[in-house]
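K.L.:
coordinates only, no sequence provided:
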């Protein structure tokens, strides 16, 4: 039976995907040109003191920027170690390997997006094909060996000339589809099952193995929360490969090494979410407990591991800059967390845009 998430907390959408890179400025430059991730929410250099569980007990230093596409969708937290050289996998990451295999990018016009990304020297992995629920999509690899799925979508915050929007969702490799669904559907609020099936698929890159797939989506046309309208409803696709053993993408590597390091959900009611997840067998492994600072932004963050140890981050935002040049900040702790901020106020973030 499908359960609805506890009303004492709410999931407002995918806030960002953490991407470990070797050179933050090089990577962000490409992501601005390719995906219009050109509006920074924060840029910060600090030591990740609370993440030592995933960094071999050592508090590593890092440089990070959270950037958004103002047409709507989640952002990228582009993340570079400054205290060590990040490691890559020693194998080619394939569909069904355990962890975040690909990030879904929303687009209006799939053919326009295809031509645009070809012109940005992305490595195109598949031609445009239909997903099981009939949406046009294709896969590509960026210059840093990260894989993206570009997907048609109808949920948007605003419209400009960019061929792409922000993050629509993620493709996560799992070892047991049925067990993995329980966390994302019943605890994290991705309660709409767009499809669940098994077969060989032309829209997936690589060899034609048999896969079990489930696409879970957030309900409704607009999310709650201060920035819910900007984040737009998101999707999580779980994929299990049948004819080979899925390998752990971050096995023997650190959080912050190269690749997709976490999927971060924007939430309200963190303590109640922590309680509900723990009761379901998914305890928080990291919890900032009170407010943390990320340069000009602050909030409460926590992490849990899914059934295959993929890291899911949660952030309850307390303060966020709207116009940093004029020291205009919003204190979100004092407002009704079920309501969206006025659209005009959110659009002021675009005044912070960094041009390529």
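P.N.:
Yes, it's here. Just so it is clear, the model here is predicted, and its values are computed rather than measured. Numbers count the residues shown, from 1 in each chain.

K.L.:
drop to CA atoms for contacts and neighbour counts, all remaining ones
P.N.:
Noted.

K.L.:
ok, residues contacting the strand with the most length in the chain?
P.N.:
Criterion DSSP state E: the longest strand present in the chain is strand 311-323. Strand 311-323 is contacted from outside by 41-42, 261-270, 291, 296-306, 327-333, 345-346, 348-349, 351-352, using Cα atoms under 8 Å, 6 or more residues apart in numbering.

K.L.:
next, the buried residues of the very next helix or strand once past that strand.
P.N.:
Using DSSP states H and E, the helix or strand that follows strand 311-323 towards the C-terminus is strand 328-331. By neighbour count on 16 or more other Cα atoms under 10 Å, the buried set for strand 328-331 is residue 330.

K.L.:
what's strand 328-331 packed up against?
P.N.:
strand 311-323 (3 or more Cα pairs under 8 Å, 6 or more residues apart in numbering; DSSP states H and E).

K.L.:
circling back: buried ones from the contacts of strand 311-323, can you make that a ChimeraX selection?
P.N.:
A single ChimeraX command selects the buried members of the contacts of strand 311-323 (16+ other Cα under 10 Å):
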select :41,42,261,262,263,264,265,266,267,268,270,296,297,298,299,300,301,302,303,304,305,306,330,332,346,349,352
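
K.L.:
out of the contacts of strand 311-323, which sit inside helices?
P.N.:
Among those, the members found in helices (DSSP state H) are 270, 345, 346.

K.L.:
what number of residues lie near the nearest residue in space to residue 345 that is not next to it in sequence?
P.N.:
The shortest distance from residue 345 to any non-neighbouring residue, by Cα to Cα, 6 or more residues apart in numbering, is to residue 322 (8.0 Å). Using other Cα atoms under 10 Å, residue 322 has 22 neighbouring residues.

K.L.:
re earlier: dump the ones in helices among the contacts of strand 311-323 to JSON lines, plus distance to residue 138.
P.N.:
Output for the ones in helices among the contacts of strand 311-323, formatted as JSON lines (distance: Cα to Cα, whole Å):
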{"residue": "270", "distance to residue 138": "35"}
{"residue": "345", "distance to residue 138": "34"}
{"residue": "346", "distance to residue 138": "30"}
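
K.L.:
quick one: the residue nearest to residue 345 and residue 68, what's the gap?
P.N.:
Computed as Cα to Cα, to the nearest Å, the residue 322 to residue 68 distance reads 13 Å.

K.L.:
between the two, which contacts overlap?
P.N.:
Joint contacts of residue 322 and residue 68 (Cα under 8 Å, 6+ apart) are residue 41.

K.L.:
once you drop chain neighbours, what's closest to residue 28?
P.N.:
Closest to residue 28 by Cα to Cα, 6+ apart is residue 78, at 7.1 Å.

K.L.:
tell me which element that neighbour is part of?
P.N.:
Per DSSP H and E: strand 75-81 holds residue 78.

K.L.:
check residue 273 too.
P.N.:
Secondary-structure assignment from DSSP H and E places residue 273 in helix 270-279.

K.L.:
same for that helix, what does it pack against?
P.N.:
strand 284-287, strand 311-323.

K.L.:
adding another structure so you can compare the two:
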């Protein structure tokens, strides 16, 4: 099957103050290269914002060590709502973002020193050492070792390598994410009581699956974005709650996972053939400050929002109008490393 996805482009995080949150994520987690910093109305997302158009402030930032970015997203026309209960692993939606690290022990020491928030003990995950934590805004993160790297930063962590998603029917969820990520592989599938999971319910059984897509030489940004790990959790001993029930896309928490898409028309066709219709489609190129591309959304079997973005234009140095024009490229070969490193010219230092 022809690869239509490079990797995770970004994970959206709804916050109350985008400026404050970005400062924490760039200082502690190294997401200090802004791709866009945009104020606008989210007109195309009206079906997910109560039938009304709302204003927003969004910052997408990268960690130049490699991995996907974060889209830090704030309503400017309303006060965002928090989830009304304490999220637990297995609740339906994105429970945590996975941040990669070259060495879990070094990353653990760094986060304990810098984060000023909750950092759990070093543990053994299904695919290697790592640990859990919570950012100052109540969002869970998972730090795990990874083999795909682009560069190095002052922080002991890299960019986004995956997400942890709660599902109600594991087999349906696996089929959905395999349809999007193909080629990919299920590297772990087990039912057990997992000691590392940060749950308040003792002796709770889960079915835990890890779907992995390894980096390939397809797509302009594949060398930078790296591997994808989608960890799926199905709670077997309780009825899971939906994290965004009666709330809007853009409210507090993880609002979507976004995949870097190489051919939106082909992806749209593949999804439709498997009964996963797009719920939003910009149709043509859509601008986000100095960046542009076609974006779309599809829901997984539990309604978790998955964004797909086909990049058309990406700024290198906005002050002088210097861009990557991806839409005019004639092939899907990765951009050379020296060219990708130019993105670092826009780094914001605290």
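P.N.:
Yep, it's here. Quick caveat: nothing in here was measured; it's all calculated off a predicted structure.

K.L.:
returning to that earlier point: how distant is the longest strand of the first structure from the center of its chain?
P.N.:
13 Å (Cα atoms, centre = their mean, to the nearest Å).

K.L.:
give me the mean deviation of that strand from the second structure.
P.N.:
Strand 311-323 of the first structure differs from its equivalent in the second structure by a mean of 0.5 Å after superposition (mean Cα distance after the TM-score superposition for the first structure).

K.L.:
now do that strand: which range of the second structure does it align onto?
P.N.:
The alignment of strand 311-323 of the first structure onto the second structure (TM-score structural alignment) spans residues 305-317.

K.L.:
the helix holding residue 273 of the first structure vs the second structure - mean distance after superposition?
P.N.:
Once the two models are superposed, helix 270-279 of the first structure sits on average 1.0 Å from its counterpart in the second structure (mean Cα distance after the TM-score superposition for the first structure).

K.L.:
so for that helix, what gets flagged as buried?
P.N.:
Taking 16+ other Cα under 10 Å as the criterion, helix 270-279 of the first structure shows 270, 273, 274, 276, 277 as buried.

K.L.:
how far away from the center of its chain is that helix?
P.N.:
How far helix 270-279 of the first structure lies from its chain's middle: 21 Å, per Cα atoms, centre = their mean.

K.L.:
all helices for the stretch 101-250 of the first structure, in order.
P.N.:
Counting by DSSP state H, counting those that start in this stretch, the stretch 101-250 of the first structure has helices at residues 110-119, 177-182, 228-231.

K.L.:
by contact count, what packs against the first one?
P.N.:
Other helices and strands packing on helix 110-119 of the first structure, by 3+ Cα pairs under 8 Å, 6+ apart, are strand 136-141, strand 147-152.

K.L.:
elements contacting the last one?
P.N.:
Read it as strand 147-152 of the first structure. Strand 147-152 of the first structure sits against strand 99-107, helix 110-119, strand 136-141, with contacts defined as 3+ Cα pairs under 8 Å, 6+ apart.

K.L.:
now it and helix 110-119, what's the angle there?
P.N.:
Interaxial angle, strand 147-152 of the first structure versus helix 110-119 (axes from the mean of the first three to the mean of the last three Cα atoms, to 10 degrees): 150 degrees.

K.L.:
now swap in the first one and tell me
P.N.:
Strand 136-141 of the first structure runs at 10 degrees relative to helix 110-119, counting by the same axes, to 10 degrees.

K.L.:
now strand 136-141 of the first structure on the second structure. Mean distance?
P.N.:
Strand 136-141 of the first structure sits 0.6 Å off on average (mean Cα distance after the TM-score superposition for the first structure).

K.L.:
what range in the second structure does that strand sit on?
P.N.:
Using TM-score structural alignment, strand 136-141 of the first structure pairs with 129-134 in the second structure.

K.L.:
kindly report the same for stretch 174-184 of the first structure.
P.N.:
Using TM-score structural alignment, stretch 174-184 of the first structure lines up with residues 167-177 of the second structure.

K.L.:
repeat that for stretch 263-270 of the first structure.
P.N.:
Going by TM-score structural alignment: stretch 263-270 of the first structure matches residues 257-264.

K.L.:
for stretch 32-40 of the first structure, measure first residue to last.
P.N.:
Start and end residues of stretch 32-40 of the first structure are separated by 11 Å (Cα to Cα).

K.L.:
contacting residues around that stretch?
P.N.:
By Cα under 8 Å, 6+ apart, the residues outside stretch 32-40 of the first structure that reach it are 28, 31, 65-70, 75-76, 116-117, 120, 162-166, 349-350, 352-356.

K.L.:
got a quick ChimeraX command for the buried subset of those residues?
P.N.:
Selection of buried members from the contacts of stretch 32-40 of the first structure for ChimeraX, criterion 16+ other Cα under 10 Å:
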select :28,31,65,66,67,68,69,70,75,76,116,117,162,163,164,165,166,349,350,352,353
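
K.L.:
confirm residue 14 of the first structure sits in a strand?
P.N.:
Yes. Secondary structure of residue 14 of the first structure (DSSP: H, G, I helix; E, B strand; the rest coil): part of a strand.

K.L.:
just give me the neighbour total for residue 179 of the first structure.
P.N.:
12.

K.L.:
which residues touch it?
P.N.:
Residues in contact with residue 179 of the first structure (Cα under 8 Å, 6+ apart) are residue 307.

K.L.:
separation between it and residue 221 of the first structure?
P.N.:
In terms of Cα to Cα, residue 179 of the first structure sits 27 Å off from residue 221 of the first structure.

K.L.:
map residue 68 of the second structure across to the first structure for me.
P.N.:
Using TM-score structural alignment, the equivalent of residue 68 of the second structure in the first structure is residue 74.

K.L.:
ok, now residue 197 of the second structure?
P.N.:
Per TM-score structural alignment, the equivalent position to residue 197 of the second structure in the first structure is residue 204.

K.L.:
I'd like to know how many residues surround its match.
P.N.:
Counted with other Cα under 10 Å, residue 204 of the first structure comes out at 21.

K.L.:
please apply the same query to residue 2 of the second structure.
P.N.:
Neighbours of residue 2 of the second structure using other Cα under 10 Å come to 8.

K.L.:
contact partners for it?
P.N.:
Residue 2 of the second structure sits next to 182, 183 when contact means Cα under 8 Å, 6+ apart.

K.L.:
which strand or helix spans it?
P.N.:
Here residue 2 of the second structure is assigned to no helix or strand, by DSSP H and E.
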